[in-house]
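1. Kindly generate the corresponding structure for this input.
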Amino acid sequence: MGAVWRKGWRPAAVLLLILILWEGIVRLFKTPSWLLPAPSMILKEAVTGYERFLPHLQSTIGLAAAGFLIGCSIGILVAVALHLLPGVQEAVYPLLILSQNVPTIVLAPLLVIWFGFGWLPKLIVITLVCFFPVTVAALGGFRHTPVEMKQYMLMAGASQLQIFSKLEWPHSLPALFSGLKISATYSVMGAVISEWLGAKKGIGVYMTLASSSFRTDRVFVAIFIIMILSMLFFVFIQIAEKWLVRWTREEMR
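-> Here you go, the predicted structure:
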């Protein structure tokens, strides 16, 4: 706990300073609330409008978590398949890179036309956002397995599957979790973008309604909630990484 405090007080102090300056500038120049609300006004709206915002928050959390799990699962499976089948990797990997050059905001309306306004197009959007960082990170981890250890296992008569499960997979975990952390933060924003396509609930819907009614304080409430959710997802993956990587290393001893 002491280590967390020693590392965390500086960014917390900077954030507090920014909020104080923000509050002071808004009050000094008497900026209209519809243009730029003060942090105190945003906090007041977050407290008083909690019950109104809660259903949207729950919807986005469920959507982001489901999309993250699906996207990361597909990303891991794709990485394993490409690693174990080098010929397929040479043919498919460039196409995966090209798929990331298509803006999500452009692809999203097409998904609505093809699949309607249900959960499916939203999950596809989040999956597309999440799977690529996981795939790239996992492939990088597989490639950085110590060559001498791989040669030793080959000399001992290990099969390709045994080398993968006993050596390459455990050594890829640190890199894989780096990709999972990136995808965890992307999943929340992917969920919000997907909700702009057409949804009844969600932070994206809440932001759209607040923006159209010039309730900028509510827009900022949604922005801060998105930031907090992304941070919580990141911390959750970080905790899982510490536990799983340590457990894997103990098993390899």
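2. C-alpha only now, for contacts and for neighbours.
-> OK.
3. Following the helix or strand harbouring Pro174 in sequence, what is the next regular element?
-> Per DSSP states H and E: Pro174 is located in helix 169-196. Next along the chain after helix 169-196, taking DSSP H and E as the criterion, comes helix 203-212.
4. Mind giving me the packing neighbours of that following helix?
-> Using 3 or more C-alpha pairs under 8 Å, 6 or more residues apart in numbering; DSSP states H and E, the elements in contact with helix 203-212 are helix 50-84, helix 169-196, helix 216-252.
5. got these as a markdown table, with distance to Gly116 and mean neighbour count columns?
-> Converted to a markdown table, the helices and strands packed on helix 203-212 look like this (distance: least, C-alpha to C-alpha, whole Å; neighbours: other C-alpha atoms under 10 Å):
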| stretch | distance to Gly116 | mean neighbour count |
| --- | --- | --- |
| helix 50-84 | 16 | 19 |
| helix 169-196 | 12 | 23 |
| helix 216-252 | 26 | 16 |
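6. I'd like to know which of those is closest to Trp9.
-> Closest approach to Trp9 among the helices and strands packed on helix 203-212 is made by helix 216-252 (16.3 Å; C-alpha to C-alpha).
7. Identify the residues contacting the residue nearest to Phe234 when sequence neighbours are not counted.
-> Closest residue to Phe234 apart from its sequence neighbours, by C-alpha to C-alpha, 6 or more residues apart in numbering: Lys181 at 5.4 Å. By C-alpha atoms under 8 Å, 6 or more residues apart in numbering, the contact set of Lys181 is 233-234, 237-238.
8. Mind doing that once more with 10 Å?
-> 130, 133-134, 187, 230-231, 233-238, 241 (C-alpha atoms under 10 Å, 6 or more residues apart in numbering).
9. Next, the structure of the following sequence, for comparison with the previous one:
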Amino acid sequence: MKIWREYTLTISLLFILVFFWEVTARIINMAFILPSPTAILVKLWELKVVLIAEHLPATLLIIFIGLAISILLGVGLAVSMNQSKIIEKAFYPLIIFSQMVPTVALAPIFILWFGYSIWSKVLVTVLITFFPITINTYDGLRSGSKELKELLLTMGARKKDIFFIVNVPTALPHFFSGLKVAVTFSVIGAAIGEWLGAQAGLGYFSRRMMTQFDGAGVFAPIILLSVVGILLFLLVKWIENKSLKWRQSQ
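-> Below is the predicted model of the structure:
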């Protein structure tokens, strides 16, 4: 009931869109192009064992490995750029440039290098997810109060003390903002990698159904991917709320 009260407009709009989708799909009557939501749900129920037991774990493994690498790489690079102007000038333009090249264009190259192994898909996921984590964390580290830093210096604090007392608490909200974006992008990255070349995974299964002109089969794993993205976002949001209770009290 609480969720319904908070998101009444969103849920109502979603129901309206699904209703029009259902009506339009029935009028067109071309299920291989535009299957109805009910047909997709039926297909999802029919394929639940195959999708959840076989293909979902493969996609989740790519997502979690990619996110872990992105967090380590992104936070480490953000801290290094904050501590060193030389590293900042060397890497910041490269980080921006990395987002200028379309990921879909690089994915086939990764597959050429690593084949259909998991690492080609992980690289696609890392390429998409490390950017928001790095930039948001870096901006958070830079946004610490200069007055507070100067006060701590006059009290004899070292740079390490200032980093943990001022920079880290200030950067945490920014880090979680970047992570919330990254977890949703990670689902997209894993799906793109699997779509272009894989032997298992939700993206691979969707592509296989496309070759069979099974519209509902194409949409079924996409719906499951959307649910995974939402659940990951809510998980990060929950961790953020638990970790930043001090900000809520303020």
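10. So for Pro103 of structure 1, which of the helices and strands packed on helix 203-212 of structure 1 sits nearest?
-> Smallest distance to Pro103 of structure 1 across those (C-alpha to C-alpha): 11.5 Å, for helix 169-196.
11. by how many degrees do that closest one and helix 50-84 diverge?
-> Interaxial angle, helix 169-196 of structure 1 versus helix 50-84 (axes from the mean of the first three to the mean of the last three C-alpha atoms, to 10 degrees): 140 degrees.
12. and the gap between the nearest residue to Phe117 of structure 1 once chain neighbours are set aside and Val205 of structure 1?
-> Spatial nearest neighbour of Phe117 of structure 1, excluding adjacent residues (C-alpha to C-alpha, 6+ apart): Gly198 at 6.1 Å. Gly198 of structure 1 is 8 Å from Val205 of structure 1, where distance means C-alpha to C-alpha, to the nearest Å.
13. and the two? which has more neighbours close in?
-> The neighbour comparison of Gly198 of structure 1 against Val205 (other C-alpha atoms under 10 Å) goes to Val205, with 21 against 17.
14. element containing the nearest residue to Asp217 of structure 1 once chain neighbours are set aside?
-> Among residues not flanking Asp217 of structure 1 along the chain, Ile42 sits closest, at 5.0 Å (C-alpha to C-alpha, 6+ apart). Using DSSP H and E, Ile42 of structure 1 maps to helix 39-48.
15. Give me the angle between that helix and helix 50-84.
-> Put simply, helix 39-48 of structure 1 runs at 90 degrees to helix 50-84, going by the same axes, to 10 degrees.
16. What residues in structure 2 pair up with helix 39-48 of structure 1?
-> Mapping helix 39-48 of structure 1 onto structure 2 (TM-score structural alignment) gives residues 37-46.
17. quick one: the matching stretch to structure 1 mean distance?
-> For stretch 37-46 of structure 2, the mean deviation from structure 1 after alignment is 1.0 Å (mean C-alpha distance after the TM-score superposition for structure 1).
18. ok, and for that stretch, which residues are buried?
-> Neighbour counts using 16 or more other C-alpha atoms under 10 Å place 37, 39-41, 43-44 of stretch 37-46 of structure 2 among the buried residues.
19. got those residues as JSON lines, with distance to Gly76 of structure 2 columns?
-> As requested, the buried residues of stretch 37-46 of structure 2 are exported to JSON lines (distance: C-alpha to C-alpha, whole Å):
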{"residue": "Pro37", "distance to Gly76 of structure 2": "44"}
{"residue": "Ala39", "distance to Gly76 of structure 2": "46"}
{"residue": "Ile40", "distance to Gly76 of structure 2": "42"}
{"residue": "Leu41", "distance to Gly76 of structure 2": "43"}
{"residue": "Lys43", "distance to Gly76 of structure 2": "44"}
{"residue": "Leu44", "distance to Gly76 of structure 2": "40"}
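20. From the residues you listed, pick the one nearest Ala191 of structure 2.
-> Comparing these against Ala191 of structure 2 with C-alpha to C-alpha picks out Leu44 as the nearest, at 17.3 Å.
21. ok, now which ones touch the closest one?
-> Applying C-alpha under 10 Å, 6+ apart to Leu44 of structure 2 gives the contacts 38, 50-51, 216-217, 219-224.
22. tell me the two of those that are most distant?
-> Longest span within the contacts of Leu44 of structure 2, C-alpha to C-alpha: Thr38 and Val50, 19.3 Å.
23. distance of the residue nearest to Phe234 of structure 1 from Leu36 of structure 1?
-> From Lys181 of structure 1 across to Leu36 of structure 1, the span is 32 Å (C-alpha to C-alpha).
24. I figured Ile225 of structure 1 hits Gly204, correct?
-> No. Counting by C-alpha atoms under 10 Å, Ile225 of structure 1 does not reach Gly204; the two are 11.4 Å apart.
25. Which neighbours do these two have in common?
-> Each of 57, 219 lies in contact with both Ile225 of structure 1 and Gly204 under the rule C-alpha under 10 Å, 6+ apart.
26. now for the helix or strand harbouring Gln89 of structure 1, which elements pack on it?
-> Taking DSSP H and E as the definition, Gln89 of structure 1 sits inside helix 86-99. Contacts defined by 3 or more C-alpha pairs under 10 Å, 6 or more residues apart in numbering; DSSP states H and E place helix 86-99 of structure 1 against helix 50-84, helix 119-143.
27. Nearest approach to Gln100 of structure 1 belongs to which of those helices?
-> Smallest distance to Gln100 of structure 1 across the helices and strands packed on helix 86-99 of structure 1 (C-alpha to C-alpha): 7.8 Å, for helix 119-143.
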